Structures are given as structure tokens and as C-alpha cells.
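Peer 1: sequence and computational prediction follow.
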Amino acid sequence: MKLISISSSKGGVGKTTIAANLAHMLSLRGFTVLAIDFDSQNSLRTHFGIPLSDTQGFVSKALRQSDWSPFIISVSNNLFVLPYGECDESTQSIFEQRLLNDSDFLHHGLQALRNTEGLILVADTASLSSPAFKALTQLADIQLIPLLSDTASMTQLPYLERTGFLEHPQSVKNFFILNQTNPRSDVCQDVETFAQNTLSKQLIGQIHRDESVLKAHSAEQSITDFNRLSAAAADIEAISDKVIDLLGLEIGTGAIYHDLKESIRE
């Protein structure tokens, strides 16, 4: 199993949208992919056609059942999602404390998945300071951090540097994506240049500001399914291929791998 953890230094940067569309594109590349939601907003599911009225998820069950795989929902033959689900504040608090203080909690929850050959797990976490992100750090093969193409996001770079996410021995698996770039905006162009100079090889791609992204989410589709010819779809495809390279994998032929739930049962 390969694990990609996605988080952000502040809200509203498109983290969940990127996680969902990256998972979808990786599945189109021929990999078996599970998108798992560690964010209590429980919004990752909406990108996979799961209705708002559907409250199922794994967090409310995780305190009683060590294996989280029974709560996986199939999206397509090789794309799956594990929603956060609805739970009360007390359950959420206990879940987060277990993530922080019990090193076996996360390992047991993902154990059946970790033994699944050829699986890529895309984990959507809340923030860089969240219990889930901290717990996943030890397991993640790479960590993706989206930044908006604006001056406010650039002010986050000193914080990221202080906390070891930039050009640091422990930062070798930390990579950045610049979101909502606009080639017609002088400010965005200045931000892009600054980000490229500051982040260097840790900046693995950008996603253009594209109305198709919002329309795709409203239609409960990936950007690729909604408009394959859009700029954002091309950006997601390029980032996906870069992630595959960083993980040391080869792009598949598009052939569907074995069913994830069946492989867990074996």
C-alpha cells in the first residue's frame, strides 16, 4: 500500500477537491485507490456521489471496531471511499485523542488495507496541526500541501519553514500544489514566481482557476469526467503523473485490478 496524506496550513485552499480528483485520476491510471476522509467536515463523500443524507462513515464505529475496512463504499471497480461519517463531539474528541496517543489505533484501523497489494490510499486530513495529519505522518509515503495562488497563502511560508516543511531533512516527502492560478493576473503571476523560487522541487504542480471545478462538484463528478478538456483536468492529470513518479510506481495500462473488498477478505 502507498499512502498519500493531504493537508493544508489554512482552510479554503481546495484541499478536499484536490484529494478527490487526485484519487479519481489515479484510478483512471489503472491503480486501485481508496480515498479516506479524516476531516470532521465529512465533505469528501460529496465528490463521489454519496448524498448528504447518507450519514455512514467509519469514525463513529472506530472506537468499537479496530478494522475500518468494512465501512468502505465502492465508487467504481477500482475506486473506493471511506467517509468520515456523522458523529457527536464526544466521539470525535475521543477518536482524535486515540490517533494522537495510541500508536496502534491507526495501524489496526488500516491493517487490512496495508496488506492489500497495489492499493493507493489518499487521506484527506483537516490541517497540518490536526491529530490525523500527525498520526499519518509516520505512515505516509508523501504529504501534499495545497496553497492558494494569493499573497495570503505566501505569508504561510515562514510558518511552514519554522515547522520543518521546507528544505529540511524531514521534509523530503512534503510537496506543494499551487491552486487557482490565473495567468491573466499580475498578482497570481508574482505569487507563482515567488512560490517556484521558494519551494523549488517541492512544488510539484499548479491548478488553474477553472469554473469547471465548481460545476463538476455540483454535478457530483470528477473534473476529468465533467470536462476532460478543461485546464484544471489537465493540471490534475499532470500532478497525478508526478505523484506516481514520486511513489516509484509505473502508470498502469488502465486495466482494472482485483476488487478491494474481495482482496481484504482473502
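Peer 2: In hand now; what should we look at? Numbering: from 1, shown residues only.

Peer 1: use CA for all of it now, contacts and neighbours both
Peer 2: Will do.

Peer 1: hmm, Gln170 is touching Gln143, no?
Peer 2: No: with contact defined as Cα atoms under 8 Å, Gln170 does not count as touching Gln143 (11.3 Å).

Peer 1: buried residues in stretch 191-200?
Peer 2: Buried positions in stretch 191-200, judged by neighbour count with 16 or more other Cα atoms under 10 Å: Val191, Glu192, Ala195, Gln196, Leu199.

Peer 1: second one coming, line it up with the first:
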Amino acid sequence: MKIIAIVSAKGGVGKTTFSANLGTEFARTGLPTVAIDLDPQDALRLHFSAQAPGPEGLVQATLAALPWRQHFLRTGNACELLPYGRVQESSREAFEQVLREQPRLLQDSLQGLRLPQDAVVILDTPPGPSAYLTQALSACNAAVVVLLSDAASYATLPMMQTLLKRYCLSRSDFSDYAYLVNQVDHSRQLNSDVAYVMRMQFGARSLAPVHQDQAIPEALASNQFVGDYDPLSRAAHDLGAVSEQLLRMLTVGAGSAA
């Protein structure tokens, strides 16, 4: 099993959309794939056209000491989904307290799923430092930092680098991390210039950029993934390239969670 944490220091960077489409790209290759929503917004299920939002999910299963598999949702494609769940504020607070008290909860629970050795788990996290991010970074074999090509995203880099150093880089089972510049628009000079500077700074840790493409919101509005909605679109090509890069990273990297 390989675990990939999708992280960002600020919101609005397209992280959840990327997580959903990445999970689908992995599943399309035949790999057993599970997407887990660690964000209280519970938005990941909307991308998978899963059943109507309800309390079933990660929080309810954990607080009731139920197997997580009982709350997996079928998504219409090969990628399985464990939603966060639409829960009361008291349940959210109780769950976050459990995360703080049990720093290995996510890691141990994922091991308990006994997924196939070639399985890929995608962790969608809320933006910024939190108990969710700490758990995800402590459990993952690889991390993808999602950014926009703007000054606000660039300013968050030191924070993410500090968190990666603390929770990831000293672990023998951690392969590597990479940066994804999302929604690149070459028709806007500043956007294009910042994207170029970021890619030069990140070097080998820079994933293929995902360009701004109307196919992405159109696919979501049509309850489809980009690769299904418009397989010839720029976004579909970009997402395919990123998934291939990440698979190579996990294969070459030193660690394994299984």
C-alpha cells in the first residue's frame, strides 16, 4: 500500500478537485485505489457523485469504533471513497480530540484495512496546519503540495517545508514530496511568470503543471471526471502526466507502508 497526502497551506487552490481526479487516474490504470476525505467540509464525495451527504463516514466510524470499510462508498468507478461525513459540531470536536490524543490513529487504521500491496490511498486534507494534516503527513509515503501560481501561495512555502521536515523527512518509509502548480494560465503574464519561477525553484520536485481548463468545472457540473468528460482536454493530459510522475516517485522511493 502506498499513501499519498494531498496538502496545501491555503485554501482555494483546487486541492480536492485534484485529489478526486488523481484517484480516478490511478484507478484507471488498474490499481486498487481509495480516496479518504480528512476535510470537515466533506466535499470530496461531491466529485465522486456518491450518494447524498449523510453522517456515514470517517468520523462516525472512528467514534463508534466501527471498521472503516463499512463506510466505504461506491463511486461509479474503480476508486473507493471514505467520506468525512456530515456530522454535528460536537462529533467533529470529539474526532479532532481523538486525532490529537492518538497520533498514529490514521496510520494504524490504514494498516488495519489490509489493502493489496499495490493499492494507492489518496488523503485529501484541509488547508493549513491542523490535527488532520499532522496525521496525514505522519502516515503518508509521499506528499503533494498544491499551489497556485501567485504570491499568496508562494508565501506559504516556508510553512509547508517546516511541516514536511518535521513529520516526513526523517521517516524511512517516506519516499519524497513534490509540488503541483495548479490552474496555470499562460494568457496571464504574471500567472505564467510565477509558475515558471516556481518550477525552476522546485527543480526535480516539480510535477507537471495542471493548466486552467474549462473542462474541469464542466466535468464537475456533469458529474464526471475530466478524463471521462473530455479525454482530449489539456487538463486530462496534465492529470495523466502527474499520475505517472507520482507512480514513478513511489516506485523509486525507499518506503512502503505495507
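Peer 2: Great, that's in hand. This is a predicted model, so every value here is computed, not measured.

Peer 1: farthest pair within the buried residues of stretch 191-200 of structure 1?
Peer 2: With distance counted by Cα to Cα, no two of the buried residues of stretch 191-200 of structure 1 lie farther apart than Val191 and Leu199, which are 11.6 Å apart.

Peer 1: about what we covered before: compare Gln170 and Gln143 of structure 1 (neighbour count), which wins?
Peer 2: Set Gln170 of structure 1 next to Gln143 and count neighbours by other Cα atoms under 10 Å: Gln143 wins out with 22 against 10.

Peer 1: could you tell me where the helix ranked longest in structure 1 falls in structure 2?
Peer 2: Across structure 1, the longest stretch assigned as helix under DSSP state H is helix 231-246. Alignment note (TM-score structural alignment): helix 231-246 of structure 1 is matched to residues 234-249 of structure 2.

Peer 1: hang on, the earlier thing: in a markdown table: the buried residues of stretch 191-200 of structure 1, plus secondary structure and distance to Arg98 of structure 1.
Peer 2: Output for those, formatted as a markdown table (DSSP: H, G, I helix; E, B strand; the rest coil; distance: Cα to Cα, whole Å):
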| residue | secondary structure | distance to Arg98 of structure 1 |
| --- | --- | --- |
| Val191 | helix | 39 |
| Glu192 | helix | 39 |
| Ala195 | helix | 36 |
| Gln196 | helix | 38 |
| Leu199 | helix | 33 |
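
Peer 1: Ala5 of structure 2 is in what secondary structure piece?
Peer 2: Using DSSP states H and E, Ala5 of structure 2 maps to strand 2-7.

Peer 1: and that strand, how far from structure 1 on average?
Peer 2: Mean deviation of strand 2-7 of structure 2 relative to structure 1 after superposition (mean Cα distance after the TM-score superposition for structure 1): 0.7 Å.

Peer 1: okay, strands next: where are they in the stretch 51-200 of structure 1?
Peer 2: Ranges of strands in the stretch 51-200 of structure 1, per DSSP state E, counting those that start in this stretch, are 73-76, 79-82, 119-124, 142-148, 174-181.

Peer 1: figure out which of those strands is closest to Gly205 of structure 1.
Peer 2: Comparing those by their distance to Gly205 of structure 1 (Cα to Cα), the top pick is strand 174-181, with 5.2 Å.
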